[in-house]
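# Sequence first, then the predicted structure:
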Amino acid sequence: MAAASFARQIGHEFARPELLRTALTHRSYGSPNNERLEFLGDGILDCVVADLLYRQFPDLPEGDLSRMRANLVRQETLHQLAQTLNVGEQLHLGEGEMKSGGATRPSILADALEAVFAAVYLDADFAAVHCVISRLYAPLLADIKPGQFQKDAKTRLQEFLQGQKKRLPQYALLETSGAAHEQSFTVACSIEQPPLRTTGSGNSRRVAEQNAAQAALALLEA
C-alpha cells in the first residue's frame, strides 16, 4: 500500500508527506525516526479519547472514565487498530529489525500509530487529528458496555469461569525473545473445562497473559 493510499485510509491528506514518512520510520532505520512523534501522539490520543468518553458517557464518574480510557489507549488496542490499517506494511525498519519480525511486533506497531496521530496534528491541527482518531475508534466506542469494559481480560475470564463453576485458567510462559530493551513474551492460557488452550504475545508477561485471556474469552463467548 502506497503512502498516499494509507493516508486516505486514515482519512487525512498530508500537505507535508514527510511527516507521515517520519511517523512510519523506526529508530532502527535511521534518523529522523518516529520516537519524538510517538511521544507527542501518546498525549494527543489520551486527550482525544478522554474527550470522546466524556461526551459519550455524561453520567459516569471520573474513575470509570479513567479505566475505560486506559483500555482504549493501551498497547493491545493500538496494536489491533494498527493491524486493521496494515501499518506494518508501511514501516521503514532497519535490516535486523525487519528480519526479527519488527513489522508485526505489537510495541512497534502501537508506537507507529501514535506517531501517525502526531503527524496528522502537526500537518494540520487538533481538529483534524480528533476527526481521524474519532473515526478509527468509533467501532470500539460503540461496543463499550459500562461495567464490563472496565475489567481486564483476565478478570473477565475468571468471572466467566467462576459463574459456570469451572476451574480457573492456568498461564504458562512459552517463549521470551528479542533484545533486552524490547523483549517479546508468549504465554499460553489453558482451561480444563471446556478443554481450551490459547496463546498471547506482548512486550511484558502481563500483556501476553491479557492477550491470551482475551483470545480465550472470544472463543468461549462465541
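Looks like it came in fine.

# can we go C-alpha only for contacts and neighbour counts from here?
OK.

# got the contact list for stretch 210-222?
Contacting residues not belonging to stretch 210-222 are listed as 76, 152-154, 156-157, 187-189, 196-202 [CA atoms under 8 Å, 6 or more residues apart in numbering].

# Second structure follows, compare the two:
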Amino acid sequence: MKDLKEHIDDVQRKCSYYFKNTDLLLQAFTRKSYSAEHGGENNEVLEFLGDRVLDFYVTKVIAERYGFFKSQTDTYDEQEDNDEYCIKAHRNEQDFTELKKEIVSNANLAKRIEELGFKSMMYLGQSDIDNKVWTQEKVKADLFEAILGAIAIDSDWDPDELQNSVEFMLQIDDQLHDVEDGMDELKENLTQDNAVSTLKELAESGRCSIPQYDIPDEQVYDDGEYWWSCTCYVRSWSIQKTALSKSKKSAKRYAAYLVLCDFFGIEPEEE
C-alpha cells in the first residue's frame, strides 16, 4: 500500500480539485476499520454526501447535453405545438434512467478508482487488510463517493467545482454514449415491435417530423379477406407507407416499420 500523504498533489490533480483542508481528503481515504484502531474520523459520512453529489451532477450533465425544448427543433410549430421539454432517448428507451444507473454504478466507479490509481492509498485497519477489501467493488465505489463528499465540504458546495470534479473523475464524455450519432444502433435494433416507438423517438429528438397515421374506420377487402389499413406519413422524409393487417395496432406497427426500412435502406421482413 502507498502512503497518501506522499502522493497528495498527484491525487488532487487527478481529482481536478486542490483542497484548502487536505485533512478532508485524508478522511475520504480512511476506512472505518482504520479509525477504530487509530482514532479520528472515517469516510462514511463523506461517502453519503458524495453519493448525492454524484447522482445530482450526472443527471444535470445528461440534461445539459441531451435535453431540449421542442421550440429548438426544426419541426416545432409555434401555432400548434406546446413548448415542452424533452430528452433524447437512449438505446430505444424513453429516458436516461438506465444510462445514469450505468454511469453511477459500483462497477463503473470502481473501474475509475482503479484507473486513477487510488485503491492502494486507502487507510485500512487490520480486518480490512486481512480481507483484502481494496479488491472489492463496493469499497472502491465508496472511496469515489467519499472523495466527492470531501470536495463538497471543502468547496462549500461550489456547484462549478463539484460538476467539474464529477466530469473529470468520471471522464464522463467517454461514459456518455453518443446519442446524437446513434442512428446505426437504431437501425441495427429495428424490429416491427419497436418501430412505432423508434419513429416517435426520432421525431422527439428533431430528426424527422412527427409521424402521421391514418387508420380508416372501415376495413378493406383484399385477396378474399378483410383487413385493417394504416398509412404512415413522415413529411420531412417524404416517405409514406400503407400496411394491411388483422388488427389496427399491428397495421400501425407495420406501417411505421415500412417507413423506417425505407429511410434506413433495408429490406423489410414480412409481418
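Thanks, I have it. Keep in mind that this is a model prediction, so the values were computed, not measured.

# returning to that earlier point: any chance of a PyMOL selection covering the buried ones in the contacts of stretch 210-222 of structure 1?
Applying 16 or more other CA atoms under 10 Å to the contacts of stretch 210-222 of structure 1 leaves a buried subset, and the PyMOL line that selects it is:
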select buried, resi 76+153+154+156+157+187+188+189+197+198+199+200+201+202
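
# out of the contacts of stretch 210-222 of structure 1, which are inside strands?
187-189, 196-202 (DSSP state E).

# Max pairwise distance over the contacts of stretch 210-222 of structure 1: which two?
Largest separation among the contacts of stretch 210-222 of structure 1 by CA to CA: E76 and L196, giving 21.9 Å.

# what comes up buried for the strand or helix carrying F68 of structure 2?
Following DSSP states H and E, one finds F68 of structure 2 within strand 67-69. Buried positions in strand 67-69 of structure 2, judged by neighbour count with 16+ other CA under 10 Å: 67-68.

# Which elements pack onto that strand?
strand 85-87 (3 or more CA pairs under 8 Å, 6 or more residues apart in numbering; DSSP states H and E).

# Residues contacting the next helix or strand after the strand it packs on, please?
As assigned by DSSP H and E, the chain's next helix or strand after strand 85-87 of structure 2 is helix 97-103. For helix 97-103 of structure 2, contacts defined as CA under 8 Å, 6+ apart pick out 58-59, 90, 108-109, 175-176.

# again, only using 10 Å
54-55, 58-59, 62, 89-91, 93, 96, 105, 108-109, 170, 172, 175-177 (CA atoms under 10 Å, 6 or more residues apart in numbering).

# Could you give me the PyMOL selection string for whichever of the residues you listed are buried?
Selection of buried members from these for PyMOL, criterion 16+ other CA under 10 Å:
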select buried, resi 54+58+59+62+89+90+91+96+108+109+170+176
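
# Alignment lookup: S28 of structure 1 to structure 2.
Under the alignment by TM-score structural alignment, S28 of structure 1 pairs with S33 in structure 2.

# List the buried residues for whichever strand or helix holds its match?
Remark: S33 of structure 2 resides in helix 32-38, with elements defined by DSSP H and E. Of the residues in helix 32-38 of structure 2, 32-35 count as buried by neighbour count, 16+ other CA under 10 Å.

# from the residues you listed, which single one is nearest V196 of structure 2?
K32 (52.3 Å).

# which SS state does the residue nearest to that closest one when sequence neighbours are not counted fall under?
Spatial nearest neighbour of K32 of structure 2, chain neighbours left out: N42 (5.1 Å); criterion: CA to CA, 6 or more residues apart in numbering. Assigned by DSSP: H, G, I helix; E, B strand; the rest coil, the conformation of N42 of structure 2 is coil.

# Nearest to the spatial middle of structure 1, which residue is it?
In structure 1, the centroid-proximal residue (CA atoms, centre = their mean) is L78; its distance is 2.0 Å.

# aligned partner of that residue in structure 2?
Using TM-score structural alignment, L78 of structure 1 lines up with L109 in structure 2.

# Tell me which residues touch that match, please.
102-103, 115, 137-145, 169-170.

# one more time with 6 Å
A141 (CA atoms under 6 Å, 6 or more residues apart in numbering).

# which residues of structure 1 does stretch 129-144 of structure 2 align to?
Using TM-score structural alignment, stretch 129-144 of structure 2 pairs with 98-113 in structure 1.

# which non-adjacent residue is nearest T59 of structure 2?
K100 is the one closest to T59 of structure 2 (CA to CA, 6+ apart), at 6.9 Å.

# what's the distance between that neighbour and A63 of structure 2?
Separation of K100 of structure 2 from A63 of structure 2 (CA to CA, to the nearest Å): 11 Å.

# Which residue ranges of structure 2 form strands?
Using DSSP E, strands in structure 2 cover 67-69, 85-87, 212-214, 220-222, 225-234, 239-245.

# outside of the third one, which residues touch it?
Read it as strand 212-214 of structure 2. 230-233.

# Relative to L244 of structure 2, which of those residues is nearest.
For those, the nearest to L244 of structure 2 is C230 (6.6 Å; CA to CA).

# In contact with that closest one, which residues?
Neighbours of C230 of structure 2 in contact, by CA under 6 Å, 6+ apart: 214-215, 242-243, 251-252.

# Neighbour-wise, give me the winner out of those residues.
For those, the largest number of neighbours (other CA atoms under 10 Å) sits with K252, at 26 neighbours.

# Now for that one: which residues touch it?
Contacts of K252 of structure 2 by CA under 6 Å, 6+ apart are C230.

# returning to what we had before: out of the ones in strands among the contacts of stretch 210-222 of structure 1, which one sits closest to A3 of structure 1?
Nearest to A3 of structure 1 among those, with distances taken as CA to CA, is G202, at 27.3 Å.

# give me the number of residues near the nearest residue to the closest one once chain neighbours are set aside?
Distances taken as CA to CA, 6+ apart put A208 closest to G202 of structure 1, at 4.4 Å, once the chain neighbours are dropped. Counted by other CA under 10 Å, the residues lying close to A208 of structure 1 total 24.

# Could I get the contacting residues of A208 of structure 1?
186-187, 200-202.

# Need the max-distance pair from the residues you listed.
V187 and G202 (8.7 Å).
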